[in-house]
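>>> I'd like to go over a predicted model; first the sequence, then the structure.
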Amino acid sequence: MTVIPIKTHRELLDSREPGQGMPGDLFGRQDVFETDMDVFFHKRWILVAVTADVPEPGDVYAIDIGKASVLIVRDDDENIRAFRNVCRHRGSRLVKNAGKVSVGMLVCPYHQWTYDLDGSLRHATHMGKEFDKDCKSLIPVHVKVVGAHVFVCLADEAPEDIAKLEAAMTPRFAPHEMQRTKIAYEMDIVENGNWKLVMENNRECYHCGGTHPELTQSFLAHDFGFCPDGQSEESLADYEQYLANNAARKEEWEKDGYICELVESLDESVETNFRSQRLVIAGAGESQTMDTKVASTKLLGNLQRRDLGDVHMWGHHSWTHVMSDHAVIAYAIPLAPDKTRVRTIWLVNEDAVEGVDYDLKKLTEVWIATTTQDAELVGNTHSGTQDPGYVPGPYSKYTEDALEQFARWYDARIKASGV
């Protein structure tokens, strides 16, 4: 009987041909999943919450990331802090279930050790006079707030290049005053696929025309990519007009102080992978809705213009769309090689009133439909990659170049970790 040796993680990476998809074992194996969790979710900056998850002092949002659990806390001075969800006594979870709670202090349910919202230990009975409670504060986690996004890093030393993301995105988000928002709706879905397939699906719109009829109401057809080979003169002229119209709109926005310049940090050398641009919205040009008009008449911040396009940002496990009237923020947290939690959040002006300023169905229907459709696409693709007959195929250089960039970055980060 011939025994086929199992390839190592590095050998799997090296077996990928440039310009082609990843081997199926990179999506399905438990050892690869565990390495991914360590490298991409415990040592990189990751998006775990929005500021509206903890709007008031004493609000706590707990999130599980593999074996780790993190508390996002709004303290008494209204600062956002992050701590390990581990009591300094014998390790009990302080908050037992993921999600939101409101507390005066953080009290361990086991022996009632009690912590202030700044993480300091306030009470620990029966520990004796030699016990120094100042040495038993909660373990802090690196935290960075950019716009409404709450990023954390679980590593002892966090990658410093988050500063590039912060410098790029702070002025882009500033007109929208994203910390003056509230959650109008949120959706949690578990997709039956590997987190890398979730992100590959998000980073290309090659599939959009045939699978996302709701989303494509607000997307320009050429945003999906364009291959000039074999196109008619009319099609080529139409594409040139698309480029000219985009350039004119962005020049107008820039004159009014709205940043449009593409910024990206995607190559193999970076730690913090992100990209942002301001996209032109089709139709009425206002928002990602079925009629492409705003879903909320109370715009974000003090904006007066409705036609400000879509400030789009992606990270290595998240994506964001910010329009004049609302924002959609989503992130993926791996649960298993074939299970990924995707949380999607819809933000509106903190003063907007449902049924008065916005219609919830109009606000959410595009991305509820799109997320549900994507879950099916990811599950179907994951299943196919685990078939013994699967052979990785080529990426389209016109519509899937971002997938090749992601694959190269993934390869480089894994190998830099020493795997």
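On my side now, so go ahead.

>>> Please make it C-alpha for all contacts and neighbour counts, starting now.
Fine.

>>> Helices along the stretch 301-419 of the chain, start to end?
360-385, 401-416 (DSSP state H, counting those that start in this stretch).

>>> Relative to Val311, which of those is closest?
Val311 sits nearest to helix 360-385 of all the helices of the stretch 301-419 of the chain, at 15.7 Å, using C-alpha to C-alpha.

>>> just to revisit the earlier point, adding distance to Pro109, write the helices of the stretch 301-419 of the chain out as TSV.
Shown next, in TSV, are these (distance: least, C-alpha to C-alpha, whole Å):
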stretch	distance to Pro109
helix 360-385	37
helix 401-416	38
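
>>> Now tabulate those in a markdown table and tack on distance to Tyr110 and mean neighbour count.
As requested, these are exported to a markdown table (distance: least, C-alpha to C-alpha, whole Å; neighbours: other C-alpha atoms under 10 Å):
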| stretch | distance to Tyr110 | mean neighbour count |
| --- | --- | --- |
| helix 360-385 | 39 | 18 |
| helix 401-416 | 39 | 18 |
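
>>> Out of these, the one nearest Glu254 is which?
Of the helices of the stretch 301-419 of the chain, nearest to Glu254 by C-alpha to C-alpha is helix 401-416, at 25.7 Å.

>>> Pull the residues that contact that closest one.
Helix 401-416 has contacts (C-alpha atoms under 8 Å, 6 or more residues apart in numbering) with 10, 13, 18-22, 36, 39, 200, 203-204, 266-271, 395.

>>> if you set the cut-off to 10 Å instead, what comes out?
For helix 401-416, contacts defined as C-alpha atoms under 10 Å, 6 or more residues apart in numbering pick out 9-10, 12-14, 16, 18-22, 35-36, 38-40, 196-197, 199-204, 225, 266-271, 273, 316, 394-397, 419.

>>> Give me the buried entries from those.
9, 12-13, 16, 19-22, 35-36, 38-40, 196-197, 199-204, 225, 266-268, 271, 273, 316, 395-396 (16 or more other C-alpha atoms under 10 Å).

>>> among the helices of the stretch 301-419 of the chain, which is nearest Ile183?
helix 360-385 (11.3 Å).

>>> Which strands or helices does that closest one pack on?
helix 25-28, strand 181-191, helix 195-202, helix 208-211, strand 326-336, strand 339-349 (3 or more C-alpha pairs under 10 Å, 6 or more residues apart in numbering; DSSP states H and E).

>>> can I get these in TSV with distance to Ala375?
Formatted as TSV, those follow (distance: least, C-alpha to C-alpha, whole Å):
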stretch	distance to Ala375
helix 25-28	16
strand 181-191	5
helix 195-202	8
helix 208-211	12
strand 326-336	12
strand 339-349	9
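
>>> Next one for the comparison:
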Amino acid sequence: MNPATPTAAVGDLVTRRLVGHSLEAPFYVSEELFGLDVEAVFARHWIFVATEAEVPEPGDYVTVTLGPYSVIIVRDDDEDVRAFHNVCRHRGARILNEERGSVGNIVCGYHHWTYGVDGKLLHAESQAPDFDRSCFGLRSVHVRTVAGLVYICLAAEPPADFDEIITRVEPYLAPHNLARAKVATQIDLIENANWKLTLENNRECYHCTGHPELQACYFPIYGYQEQDVPAVLRPTYERFLRADADARATYEELGLPYATIEELDTRPTGFRIQREPLDGAGESYTADGTAACKRLLADFPTARLGRLSFHTQPNAWFHLMADHAITFSAIPLGPDRTLVRTTWLVHADAVEGVDYDLDTLTKVWKATNVQDAVFVERAQRGVSSPAYVPGPYAPTEAQVEAFVNWYVTRLEAHLEQQR
């Protein structure tokens, strides 16, 4: 398949997408469709980019790249999280060139225009007498924090449903105290695959036999309806039902919301949230399910809270336990390259080597991420073959279908606006 897809063909590809089947090859290999993904999806929707724990103090910043866009995420002097285009208002130079750091002011290294961490232009040497600094502050980007998670939207008018979603999910997330957590570690992994293959892989457990470390503490029945559970998983499923009954009793006693909310492809900001048990000791993502950090994220009376799982279209998923939390983001780098960033959060006062061992904390998901990178690279190679034709999703892949349907719906909406 030629990586260049004629513009006239894009609408046809979208229109003829077969429900319940994987996408046609150009969606995964075409340079033009990759550009459309950035324009129609990543530049128009709410994108998870960081945690508040990554910018704990005023002046702390991270930068994120979304296609041609570079964005600065910074905590200002009032301790609010702000976002700005990483473009100097003088002649457009890139201002901050590191992925993260700390600044007193934001200074362009080209002609030294200087901005406050609130984006205001403070200094521009040798300007005309009538130069008005107030007209040349950094261009802001919409930013919202959701119980310690930082989302941005590049669109002039972001999807309006995000405020409602925040109201609904914050009661689930807030008890874990992420806004006051700290980063234990962060690992970047480049997957040699289209970002959609990364997300499709994440949205199903049909392949979970390929994750032995994960299966030691995780019930690999994600996506299965009771009638579809195969015989080999039936003992695991029965064990899950017992653990789930115990977990629900605990959640109700502690006043923790746990009911599943799943609105993945019926709105601009698709999302899913659910609290359910883990296997083994039921406390954390470790080899035996015991807590990886002695210092819990909050004043929970027990570590046996299983996992709170949350994900948002198009690029993020999260696991929150009593002892730590893990955030994942997928950032497209090219038609066949995706950055997967994984961040482990612990209590702000937890001490490495005393309260937690970093290898124990990260072992399960480090292994799982590497295994997933192999799977999606194989998928990318397969869809790049002239022999590839879209195949049907299994019932356990319903959330893959929901993701793909959301994606196609967003492309359709964008293309309609362009007509």
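Cool, the structure landed. Computed from a predicted structure; not experimentally measured.

>>> Among the helices and strands packed on helix 360-385 of structure 1, which comes closest to Ser69 of structure 1?
Short answer: strand 326-336, nearest of these by C-alpha to C-alpha, at 12.2 Å.

>>> Filter the buried ones among the contacts of helix 401-416 of structure 1 down to the ones in strands?
Among those, DSSP state E puts none in strands.

>>> Identify the residue of structure 1 aligned to Asp372 of structure 2.
In structure 1, the residue matched to Asp372 of structure 2 (TM-score structural alignment) is Asp374.

>>> give the contact list for the nearest residue to that match once chain neighbours are set aside.
Once flanking residues are discounted, Asp374 of structure 1 sits nearest to Asn201: 7.4 Å by C-alpha to C-alpha, 6 or more residues apart in numbering. By C-alpha under 10 Å, 6+ apart, the residues touching Asn201 of structure 1 are Trp195, His207, Cys208, Asp374, Ala375, Leu377, Val378, Thr381, Glu400, Leu403.

>>> thinking again about what came up before, out of the helices of the stretch 301-419 of structure 1, which is closest to Ser296 of structure 1?
helix 360-385 (7.4 Å).

>>> With structure 2 overlaid, report how far that closest one is off on average.
Its aligned residues in structure 2 lie a mean 0.5 Å from helix 360-385 of structure 1 after superposition (mean C-alpha distance after the TM-score superposition for structure 1).

>>> can you give me the angle that helix makes with strand 326-336?
30 degrees (axes from the mean of the first three to the mean of the last three C-alpha atoms, to 10 degrees).

>>> Show me what Lys362 of structure 1 aligns to in structure 2.
Match for Lys362 of structure 1 (TM-score structural alignment): Thr360.

>>> scratch that, Arg306 of structure 1
By TM-score structural alignment, Arg306 of structure 1 lines up with Ala303.

>>> how far away is that match from Leu296 of structure 2?
7 Å (C-alpha to C-alpha, to the nearest Å).

>>> Neighbour count: these two, which is higher?
The neighbour comparison of Ala303 of structure 2 against Leu296 (other C-alpha atoms under 10 Å) goes to Leu296, with 24 against 21.

>>> what about that one, which SS state?
At Leu296 of structure 2 the chain is in coil, as set by DSSP: H, G, I helix; E, B strand; the rest coil.

>>> can you pull the contacts of it?
Going by C-alpha under 10 Å, 6+ apart, Leu296 of structure 2 touches 176-177, 302-303, 321-324, 346-350, 355.

>>> need those residues in JSON lines with distance to Gly59 of structure 2, can you?
Listed next are the contacts of Leu296 of structure 2 as JSON lines, based on distance: C-alpha to C-alpha, whole Å:
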{"residue": "His176", "distance to Gly59 of structure 2": "25"}
{"residue": "Asn177", "distance to Gly59 of structure 2": "22"}
{"residue": "Thr302", "distance to Gly59 of structure 2": "36"}
{"residue": "Ala303", "distance to Gly59 of structure 2": "34"}
{"residue": "Met321", "distance to Gly59 of structure 2": "30"}
{"residue": "Ala322", "distance to Gly59 of structure 2": "30"}
{"residue": "Asp323", "distance to Gly59 of structure 2": "28"}
{"residue": "His324", "distance to Gly59 of structure 2": "26"}
{"residue": "Val346", "distance to Gly59 of structure 2": "22"}
{"residue": "His347", "distance to Gly59 of structure 2": "22"}
{"residue": "Ala348", "distance to Gly59 of structure 2": "19"}
{"residue": "Asp349", "distance to Gly59 of structure 2": "21"}
{"residue": "Ala350", "distance to Gly59 of structure 2": "23"}
{"residue": "Asp355", "distance to Gly59 of structure 2": "29"}
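
>>> Filter these down to the buried ones.
His176, Asn177, Ala303, Met321, Ala322, Asp323, His324, Val346, His347, Ala348, Ala350, Asp355.

>>> Out of these, which comes closest to Ile106 of structure 2?
Ala348 (27.0 Å).

>>> residue in structure 1 matching the closest one?
Per TM-score structural alignment, Ala348 of structure 2 is aligned with Glu350.

>>> how many other residues sit next to the nearest residue in space to its match that is not next to it in sequence?
Leaving aside its sequence neighbours, Glu350 of structure 1 sits nearest to Thr181 (C-alpha to C-alpha, 6+ apart; 4.2 Å). For Thr181 of structure 1, the count of nearby residues is 24 (other C-alpha under 10 Å).

>>> roughly how far apart are Thr181 of structure 1 and Ser102 of structure 1?
Taken as C-alpha to C-alpha, the span from Thr181 of structure 1 to Ser102 of structure 1 is 19 Å.

>>> Flag every buried residue along stretch 216-236 of structure 2.
For stretch 216-236 of structure 2, the neighbour count (16+ other C-alpha under 10 Å) marks Ala216, Cys217, Tyr218, Phe219, Pro220, Ile221, Gly223, Tyr224, Val229 as buried.

>>> Surely the first one touches Thr236?
No - counting by C-alpha atoms under 10 Å, Ala216 of structure 2 sits too far from Thr236 to count as a contact (11.2 Å).

>>> Next, show the common contact partners of these two.
Asp279.

>>> tally of neighbours for Val87 of structure 2?
19.

>>> if I look at the closest residue to it other than its chain neighbours, how far off is Lys182 of structure 2?
Among residues not flanking Val87 of structure 2 along the chain, Arg94 sits closest, at 5.0 Å (C-alpha to C-alpha, 6+ apart). Arg94 of structure 2 is 29 Å from Lys182 of structure 2, where distance means C-alpha to C-alpha.

>>> Please identify which of those two sits among more neighbours.
Lys182 (23 against 15).
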